[in-house]
Structure formats: structure tokens, C-alpha cells
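J.: let's see this in three dimensions:
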Amino acid sequence: MRLRTLLVPLLALLLTLVAAPPGSAHPARSQNAGYLFVYFTGEGTADGEQIRYALSRGDDPLHWRELNGGRPVLTSTLGEKGLRDPFVIRSPQGDRFYLIATDLRMYRNSSGSWDQVQRHGSKSVMVWESTDLVHWTDQRLVKVAPDTAGNTWAPEAYWDSRLREYVVFWASKLYAADDPDHTGSTYNRMLYATTKDFRTFSAPRVWNDPGYSVIDSTVIKDRGTYYRFTKDERDPSSGSPCSKFITAEKSRNLTDTSYGFVADCVGSGGGAPAAGPPRPSADRPPPIRQRAIMSSGIPVRCSDSELYAHMLDILGRLVGFDTTSHKSNLELIHYVQELLAGNGIDSELHWNEARTKANLVATAGPGDGGARGVVWSGHTDVVPVDGQSWSADPFTLRLTQDAAIGRGTADMKGFIACCLAILSRTDHARLTTPVTLMLTYEEEIGCVGARHLVEEMRTWQGRVTGCIVGEPTGLDVVVGHKGKQNHRITFTGEPRHAALAPQLPNPIVAAAPLAGPAGSRNEEFRTEGPHDDRFDIGHSWINIGRIDGGVKPNIVPESCVVDLEIRNIPAHACDDIAADLHGHATGALRDGMRALSDVAEVTVEQLSDTPSFAIEPDHAFVTFVREAFGATEDPCYVPFGTEAGLICGHAGIPTVVCGPGFITEAHTADEFVALDQLRGCLDRLTSLPLG
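T.: Purely as a prediction, here's the structure:
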């Protein structure tokens, strides 16, 4: 156990803490007053194990002023009635603080001896909430450790934007399940649980167990990598040269149970053993040498907070361009050209035939020999807002505490904004692998723009590492999706008086039997396959979505239109399914109509084609992306289509789909993407080891 400091950047806190009366307004957020030091003083005095505050003298964490006359600010009346190891975390929305602490009092062995409190100590953490760090809720005692634990020491927390939960971690000695009295010999290891509200926690899991006692972990995140600093609690008599010093490790995934080694014996050259891990401030960059070791991602010439603000500015501009699929995207494309040119990145445009729309390709970094490196791909068009009930202008970005709202924010201008923010701030002279941005038009109506780029992309063979398509997947890495084709079959006859109906072909009657073969094929797909169990619906399907014909009951219909959609698993070609339906319509059904009229006709038209996509989950590029992004869950498969089928299946470029937001949030009124998803996207893209 140790005395532990915590530096939390505060906003105009000094006057608030010193002078604010109860019930006063929250502190102003116009300027920083300093760092808040939340601490306890130890078990030497009766009130030493309660919470105190000190404030730094401006931006100087070496000189402090005690607040509240040095007296406790928070005291405990629950559990062991002592508070040690306080830790404060701010919510990602910035509207709330949580303070957690160890439930333990060692003054005159109030809770027992050091051995006793590690066998029969508290299994809970103490929790408070505040909106201003001055006025706190009543304390609450929340159990987080398992029944096999003997103690719950030094809790800390970190917000995980991937899980969208807080990860709370602490040290516990764990005893055998058949040792309910905890009489055996064991050691401390680090555990964690997750929570959204510090009231309800997941089941605890072991986080760090090197086979000997470790305590007091702390974490800081830098450019998508989590760095964990943990005290080696072995006794110096064990012979370990690192006992009582710090071990540093890293991982792309906060809850990873096997962090990679960085260094041990940290602090051993500086004198006495450490009393807990160092705590870098989130607002102060680590020392230059430390950052050089930590960063192997994309070299961005700004802080994380500046990059995030820059991304939101860009997103506002992108949403402001109405790029509904039937409209031009050139205003947006020219904006992107200018933005990238400002950082020395040239763009190529690939036009549609009418030159009203364009695809954009731009490469940053070493492009010798036409190298394309890692491609970031997104489409610029959005679906219409017609008929939707929006609460405000769809093409004006609105920001709430936790979301960005506007047409295309989820699908997929949020991803494009992240790409542009990074590329416009990247020191591309320091890139060791190129990054190529590819923006397309008319994805929403059949991947038209990407289809026109296929031949160009085929020329990149041998000069491209792979492609990330940033469709909204909740930042999960997707390695497969179904394909989709839309078809229209039109039955045409002669519009005449209904009195002559027995002598004429009826297009509606002729079209109706098309549903029978479609239904039979669907049942065949369901029972006989082919099957692909990677999808929730593991077979292909034909959906007849619209039948439209006729004017009035007293007129023989002139025509009947049948619109249908085919969704196919990757191993089942859409073209084959469509050919069967087309053959039936233009064969037996047309023959039946022509038996009554030579002018009867059946025509077929393919309206769109989004090819299916599949790449092996253990493909080298998939592994590269997952390791860089810190993905621990298995790659997944989704039911919606993307341009990945063209990029991977037709152009031959290894591809994954991964982007911010969720498909359930796309195409809707008040479409939105969570700000945490955008932050996570920036973290992941900048973590790619290309610098």
C-alpha cells in the first residue's frame, strides 16, 4: 500500500474551491487554474486516511497549496471508515467526475494487521460523483472483487472508447475456492471489471498475473497504445533486482491480459524504490525520449486534442455539402483537394462521363514507383432526406455532449473527416509507408464510382499493402459481407377495355407466377444451401419488394413492373440466381402472354450490383490491421454491402471494413455518430505503424 498522487487538470478551480458557496454554479471553463492533487497522508494520524485537496501554483506540479486549510475534504462513514489511494476520472462527455478510493483504515490497525487486511479485507471500492469537484454525492460502497479475494487495493479507472465503458482495475490477493478462511499463501495480482455508471460492474477478471505480487497499476494512452506501469511488489529479499520498482508494458487493447514488455526496474537508477507508479498528466506530453519509444504510428504534427478539434471542423464542412447521390460531389471534392494541397499532398481526379462527379485519389508519403501503401477508402455520397422527419437542417452539423448529428455523419463522412484530419496534419516526409485516400461517388446507388476505379486499382498490384473501407462497423474489423443485386422485370401487354380481357394477355396475371419460383428457390437456399454460418442468416435470398401495374378494374393493364433484390453469400453468385429468374420470366411466362398477343413482351434490367466480400480472417493484412488497432475479438461479418467487394474481389487488393458508427444509425432521420467512435477512429488510424 502506498501514498499516491493524482494530477487532474482543472478549469478555473481555484476561486471555486476557495470561495464558492454551496449550490453555486459550476466552475467556469475559460482557463486552467492548475492541477488538483487528491491525496491522503497515511495511517500516522486519526484523520490521515481521508481525502484532501491541494492545488498547484499554476502550471507547476512541483509547488502546491493545501486547500480547506489542509483538513479532509471527504471523509468515510461506511465500510472500514478509511480512505486510501484516491483516484478521480472525468467522464468522456466532460460533465461529471467520479472519485474512487480503497476502503481501508490502518490507523492503529483499525482494520487489522497488514497480513489480516490482505486475507479478510474489503472487497469493495468507495465511490463519489460530482459535476464540479466541489459538491459530491453521498458516498457508496460497491463490491467489485470476487469472494476469493482478500483485499481490494488502489482502484483506478480508464474510459475505453472501444467498449464504451470504464475499465476499473485494482490489486487483490486471490485464495483458492476451497479455502474460504483464506489461510493459504498467495500474492497480489491485478484484476479489472467494467462499468458504465460506477454502480453496476461486470464480473471481475484477472488482468495481470506475472506469477508474483504486483500492485498499483496506472495507465496512460498515447496515439492508440495503452502504457501500463505497475509496481513489482516482491520483497527485496527475493533476489529480484526489480523488487519495489516499476514495470512498463504496452498494448493496443486496454483489457488485454498479455501486455507487451517495454521496460522493468523503472526508477531503479534514481535512488529509493518507488512508492507507486509515475503518473503522467493527460495534458502534459511525456518526455521526448519516452515519446520516441512509445510512438511508431503516423507522425501527426499536433496534439490529440488539436487533431480531434480539427476533425470536427472538417466534419462540419463535409456535412454542409449536400452530396445526395443524384447530385454533384464536386464542391466536396474541390474542398478536399485544397485541404490536402495545404499539406503538400496532390490529388488525382477520375471523372464520370458527364464530368459532374469525380473520384479522388491522393497519396501521402514515399510514393516512389507509384507506391500506394495503405488505402483509406470512403464514399462521398449520401442517401436522400426526403420524407424523413429531421429535428433540424440535415446538412448543418450539430454537436451534443456525445454525438455528431447530420446527414452522412455515420455513413460515412465521419470516417472521411478522420482521414482528412490526419493527412492534413501528417508529417508525410517521415512516413515509411504511403497512405492513400480514395473517395468515390454514387456508392449508395450501386458502387458506381468504385466500379469505374477498378481498372486503375488493378494497376496498383505489388504497390499496395491493403485497404481499409471505413463503413460504420462500430470500429469492429469486418472480413466479409453479403452481395446485393437489384433487378426490374417488366411485363408489357395491350391496354384495352376489360370486356376483351379473355382475349388478351394480362401483365399482372403473367407477373404473379414469378413469386412461385422465387419462393421455391428461397426454400431451397434455406434447406439445401449453399450455407455460410459466419452470417446470422447463412444463405442467399430473393426478395420480391414491389409489384406495380394496372390503372382501373375496367382496363386490361398495359404493364406490370416487378422489382426484386437478391442478397447472396460470398460462395453463391448473384448472377446465377438472377439468370434463373430472368430465364423463367423471358421464357415460360413470356410464351404464355404471346399465345394471346404477338406484341406481348418481357424485359429484364439489372439496376445495381454490390458484390459480396470475403477475405480470410488470418490474412496478413487482416492481422496487420487487428494488431495495430488492438482488436481482440474475432473478425466479424455483416449483412450490409460495401465497396470492399469491388476493391478486394475485383481489383485484388486485400481489404477490411472498419469505421466509426453503427449501421443502425445510418440513413435515418437525425443520423448521428458517437463522438467516442470518432475519437476511437482517430486513435486507430494514427496507430497504424507507418511512420
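
J.: from here on, just use CA atoms for contacts and neighbour counts.
T.: OK.

J.: please enumerate the helices of the stretch 201-350 of the chain.
T.: Counting by DSSP state H, counting those that start in this stretch, the stretch 201-350 of the chain has helices at residues 288-294, 304-320, 330-341.

J.: if you compare these, which one is most tucked away?
T.: Highest mean neighbour count among these (mean count of other CA atoms under 10 Å): helix 304-320, with a mean of 19.

J.: what angle sits between it and helix 330-341?
T.: Per axes from the mean of the first three to the mean of the last three CA atoms, to 10 degrees, the angle that helix 304-320 makes with helix 330-341 is 160 degrees.

J.: which of the helices of the stretch 201-350 of the chain sits closest to Asp476?
T.: Minimum separation from Asp476 across these (CA to CA) falls at helix 304-320, 20.5 Å.

J.: now for that closest one, which elements pack on it?
T.: helix 414-423 (3 or more CA pairs under 8 Å, 6 or more residues apart in numbering; DSSP states H and E).

J.: here is the second sequence; please produce its structure so I can put it next to the first one:
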Amino acid sequence: MNTREWLEALVAFDTTSRNSNLELITTVRDSLEKQGITPWFAHNKERTKANLFATLPATAGPEAGNTQGGIVLSGHTDVVPVDGQDWATDPFKLTEKDGSLYGRGSCDMKGFIAASLALTPEFLQMPRLRPIHLAFSYDEEIGCVGAPAMLEEIQKRGIKVDGCVVGEPTSMQVVVAHKGINVFNCKVHGRSAHSSLTPQGCNAIEHSARLICAIRDFADAYKAKGPYDQLYDVPFTTMTTNQIRGGIAINTIPDLCEFTYEFRNLPGMSAKEIQAQVERYAREELLPKMQKEYPDARIDISTIAGSPALETAEQEAITALVRALTGDREQRKVAYATEAGLFQQIGIPTIVCGPGDIGNAHKPNEYVPIAQLERCEDFLRKLGRSLQTA
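T.: Next up, the predicted model:
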């Protein structure tokens, strides 16, 4: 199948993160097995989702059959919901219009996966001295929670890799750095009471508001004082509270309030230290006030998801290679997070480069220009040919 045919097949699978991706993953596995490749899966605990990893061994010279080294082509199979969005076409049916292909995930990021799969037969015919690896993950869109299972298995199997390209939409431009993302859930437990007897209660919503405002204060301090990196469109670490739920009635003091917050840290800033200041405020400032009202009051903070920041040096071989193949010499850093930081965390030098514009991701009528897919195919062919030399 060519890239368009693969993309049509991939978009047809509703792999919204709340759903299983197994039907898509097994379709990819079956195709690879027919070509003599044996992928392996790394499942979630419920075995309802899976990462896929496959190696196309070296094909030439004394290294023929070698599975170590080489380059990983990485992409996530899940997509964001279409709920409440006004689509002009069926989001799970690939539609061509004005030189672009529309459908959920066409840009973010099934286009890159489709191109990688379409080029696989060519890769297998190339006289390569080093392997190519395919790494397709689940649940990237909800905090990069799927890929760690695959990366853990890579380490267990002793697989060594020279570099990785994560094909997130960058308009086929080279991205060498991005922020980290860290997402937390907070449950503030107070005591309920009739609202006419306010002193008998401990208002979980009001105390949550204090913590939420403290998080905003931390965010304002980063905005005002830095540190800064002006290569980012948002050149400082950000912190936001994005969901909140609490209360059962207008005349009842709430005993529980639950909210989620996130921060996106610049490379070099410790995520642990940023989180520590939130927990310190909760423990040392807020909780004592709550326990004066209700001795059993408590604040529970748990991690939902997290992915480290990425910063790949210009001196890394993968950076030099991808810059040479694309002709792109500009240094770019982005505020959104990807799985690239996870690969780098286990010692695999990684850059981000893929078809489509991130500005089209997650929106209704998501699309990828056909010209971008063609550029991606050209890049992948050049990448494969670069592995023909030691």
C-alpha cells in the first residue's frame, strides 16, 4: 500500500485515547509479518492497548541481519476526541480536498506512520548496513503514558539504537528541543455541613481555590522572572489549572474538591523541584489552616502523567543527519511535548520532524497537505539510503 492508502486505513480506526488501539496495531503487525518482519507488543496492564516495535535488520555486507544500532521512526497511534467539534466531513474517513487529506489524526500523527509503513518495502530492498526500527505507541495524547512500557521493554531486550526521529507535525522542519509536561490530580478533603452552619464545615472548594491561586502565583513568577529561552514561542515555564469539580448543592458546604493542574517546564528546569513547591505550599501553608477547622482534613496529590523535556545537541549524529537530509539549519524549540524526551531519557539521541502543521492538530477538519506527505516520503527514502554507509 502507498502512503495515502495506509493513511486511509489508519484514519478509519477510531483510536481516540479512550478506546483500544489493538485493531490498528494488529493490522500493522499483520502487514509487517507478511514482509518477513516479526514485531513485538508492549501492552498496557489491561492488555486493551499496545505499543508495537519492529526491526528491519541490516540487509548488506558483513552486517546483514544485524538488529543493533540504526534509526527509530517513532509515532503515536492515538488521537484526540472529535466530540463537540463541527466537522465538514466524516472525521474517520479520509477525504481529499484542495490538495490536502482531511481526517482525525491525518496531521497528528498518522501521516508519518503511514509514510513509514508505505516505505517499509523499499527499506527492505535497500542494501543497508544498519537497521531501521518502527516504534508505534498508544496514549501519547493523554500525557505520553503508553510509550514508557515500550521503552522499558527495549532496555530489557538490550536493544541499542543510534538515534530516533519522532514524526510529530513540524512541517518537515527540524525541532531539537521541547518543554516537558507534568500533569497532577489534587483532591482536597474537608467536611460537609449545612451552609447556614458554615463554622461546622471545612469548605473544600474554598481551600482548593487557595491552592489553585498559589499555582497561578508560581506561574506568574516564572513569567516575570524566568528563566527564559527566547527560542520558544512561550519562552518560560508555564503552570495552569485546567479542570475542577466539587460540591453537591448550593446550600451544602462541600467536603471534596478535585482539580487537575499541569506545568510545562523548560529543559534544564527540574520537574521535581517545581512540583515540590506546590506540595510544600499545600503541606505547610494550606493544610494547617484546614486542620484548624477540621483535624481530619487532608490534601492528596497524585501524578497523572508526565514526559520529560527534550534538548538534543547540535553535535549529536542524529541532529547532523536530519539537518543534512532536510537542508534545514534553523534551531527550533517548541512549547508542546512529545515522546522524544522519553527516548532521550534512556540514552537515545532524538529529534522531532514530521509532516503537517501542529496548528492543524486537535481541531475540527484536521488535515495534512499531500505535498507534506510527499516531502516526508522523500526524507524517509534519504534516511534509508544514509544507512547504506557505515
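
J.: TM-score for the pair, please.
T.: Remark: TM-score between the superposed chains equals 0.92 [TM-score structural alignment, normalised by the length of structure 2]; 381 aligned residues with a CA RMSD of 1.9 Å.

J.: quick one on the thing from earlier: could the helices of the stretch 201-350 of structure 1 go into JSON lines alongside distance to Arg205 of structure 1?
T.: As requested, the helices of the stretch 201-350 of structure 1 are exported to JSON lines (distance: least, CA to CA, whole Å):
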{"stretch": "helix 288-294", "distance to Arg205 of structure 1": "27"}
{"stretch": "helix 304-320", "distance to Arg205 of structure 1": "30"}
{"stretch": "helix 330-341", "distance to Arg205 of structure 1": "45"}
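
J.: can you pull out the helices in the stretch 351-500 of structure 1?
T.: Using DSSP H, counting those that start in this stretch, the helices of the stretch 351-500 of structure 1 run over residues 414-423, 448-458.

J.: and the helices of the stretch 201-350 of structure 1: which comes nearest Ala511 of structure 1?
T.: Across these, the minimum distance to Ala511 of structure 1, taken as CA to CA, is reached by helix 330-341, at 41.8 Å.

J.: show me what contacts the counterpart of Lys482 of structure 1 in structure 2?
T.: Aligned against structure 2 by TM-score structural alignment, Lys482 of structure 1 finds its counterpart in Lys179. Contacts for Lys179 of structure 2 (CA atoms under 8 Å, 6 or more residues apart in numbering) come out as 264-267, 308-310, 334-337.

J.: across to structure 1, which of these hold up?
T.: Among these, those whose aligned partners also touch in structure 1, counting by both residues aligned by TM-score structural alignment, their matches' CA atoms under 8 Å, are 264-267, 308-310, 334-337.

J.: show me these that map onto strands.
T.: Counting by DSSP state E, the kept ones among the contacts of Lys179 of structure 2 place 264, 310, 334 in strands.

J.: which among those gets closest to Ala149 of structure 2?
T.: When those are ranked by distance to Ala149 of structure 2 (CA to CA), Leu310 comes first, at 19.0 Å.

J.: tell me which residues touch that closest one, please.
T.: Counting by CA under 8 Å, 6+ apart, Leu310 of structure 2 touches 176-180, 267, 340-341, 344.

J.: what's the closest of these to His207 of structure 2?
T.: Taking the contacts of Leu310 of structure 2 together and measuring to His207 of structure 2 by CA to CA, the closest member is Gly180, at 28.2 Å.

J.: neighbours of that closest one, how many?
T.: When neighbours are counted by other CA atoms under 10 Å, Gly180 of structure 2 registers 27.

J.: surely it touches Ser270?
T.: No: between Gly180 of structure 2 and Ser270 no contact is recorded; they are 9.8 Å apart, counting by CA atoms under 8 Å.

J.: quick one: closest of the helices of the stretch 201-350 of structure 1 to Leu581 of structure 1.
T.: Shortest distance between Leu581 of structure 1 and these, using CA to CA, is found for helix 330-341: 38.9 Å.

J.: what stretch of structure 2 does the closest one fall on?
T.: Under the alignment (TM-score structural alignment), helix 330-341 of structure 1 falls on residues 22-33 in structure 2.
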